[in-house]
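# pasting the structure only:
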């Protein structure tokens, strides 16, 4: 089956650099609060890439402002395990608490 997904580099959005959203700016007479730990949904971008080594797809949620990968599925550890010759399905799961 041919790959129909175009490669896309995960780069920060240049239109967002250096800007603060209006909601994040403190109003007159109010103290500035710390930035929220979770980025606004409008700042996130979903990137789907095909892992050439395994042929599976990697889903990344990327912060458009910083270019930081917020979430990746499957995780890097799982992708590295798949490349090892001694990998067996289920080897990632811990059976003891």
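Cool, the structure landed. As the structure is a prediction and not an experimental result, all values here were calculated from the model.
# going forward, measure contacts and count neighbours with C-alpha atoms only.
Noted.
# Pull the contacting residues for residue 62.
Residues near residue 62 by Cα atoms under 8 Å, 6 or more residues apart in numbering: 10, 44-47, 68-71.
# which of those residues are buried?
Using 16 or more other Cα atoms under 10 Å as the burial test, the contacts of residue 62 include 10, 44-45, 47, 69 as buried.
# Need the residues you listed in TSV (columns: distance to residue 54 and secondary structure).
Output for the buried ones among the contacts of residue 62, formatted as TSV (distance: Cα to Cα, whole Å; DSSP: H, G, I helix; E, B strand; the rest coil):
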residue	distance to residue 54	secondary structure
10	20	coil
44	26	strand
45	24	strand
47	18	strand
69	21	strand
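# dropping in the other structure now:
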């Protein structure tokens, strides 16, 4: 009887992709910094509000939304929305 088995050359195995190790972020202690600041919300009339982030230690306003410049525009009786830049020549 004849041998009907084909010969097979060795096939290299595919290289499995390496998965990078997960880098753990360093733990942060945000509570120390977060307790230093205070959020205040003030009514500005006409269903508008001013949001301020204050430093509890110094009393300084860290951030205000909307900015003071915008509030000045809103209180200016000559200001009309969309008229910040004069495009007429």
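It's in. Source: prediction; values computed, not measured.
# Fetch the TM-score of the aligned pair.
Laid over one another, the chains give 0.52 as their TM-score (TM-score structural alignment, normalised by the length of the second structure), with 55 aligned residues with a Cα RMSD of 2.5 Å.
# which bit of the first structure covers the top helix by length along the second structure?
The helix that spans the most residues within the second structure, counting by DSSP state H, is helix 68-75. Using TM-score structural alignment, the residues of the first structure aligned to helix 68-75 of the second structure are 76-83.
# Can you give me the buried ones in the matching stretch?
For stretch 76-83 of the first structure, using 16+ other Cα under 10 Å, the buried residues are residue 79.
# after superposition, how close is it to the second structure?
When the second structure is overlaid, stretch 76-83 of the first structure sits 0.9 Å from its aligned residues on average, using mean Cα distance after the TM-score superposition for the first structure.
# ok, back up a step: let's have the buried ones among the contacts of residue 62 of the first structure in JSON lines, adding distance to residue 93 of the first structure.
As requested, those are exported to JSON lines (distance: Cα to Cα, whole Å):
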{"residue": "10", "distance to residue 93 of the first structure": "30"}
{"residue": "44", "distance to residue 93 of the first structure": "30"}
{"residue": "45", "distance to residue 93 of the first structure": "29"}
{"residue": "47", "distance to residue 93 of the first structure": "26"}
{"residue": "69", "distance to residue 93 of the first structure": "24"}
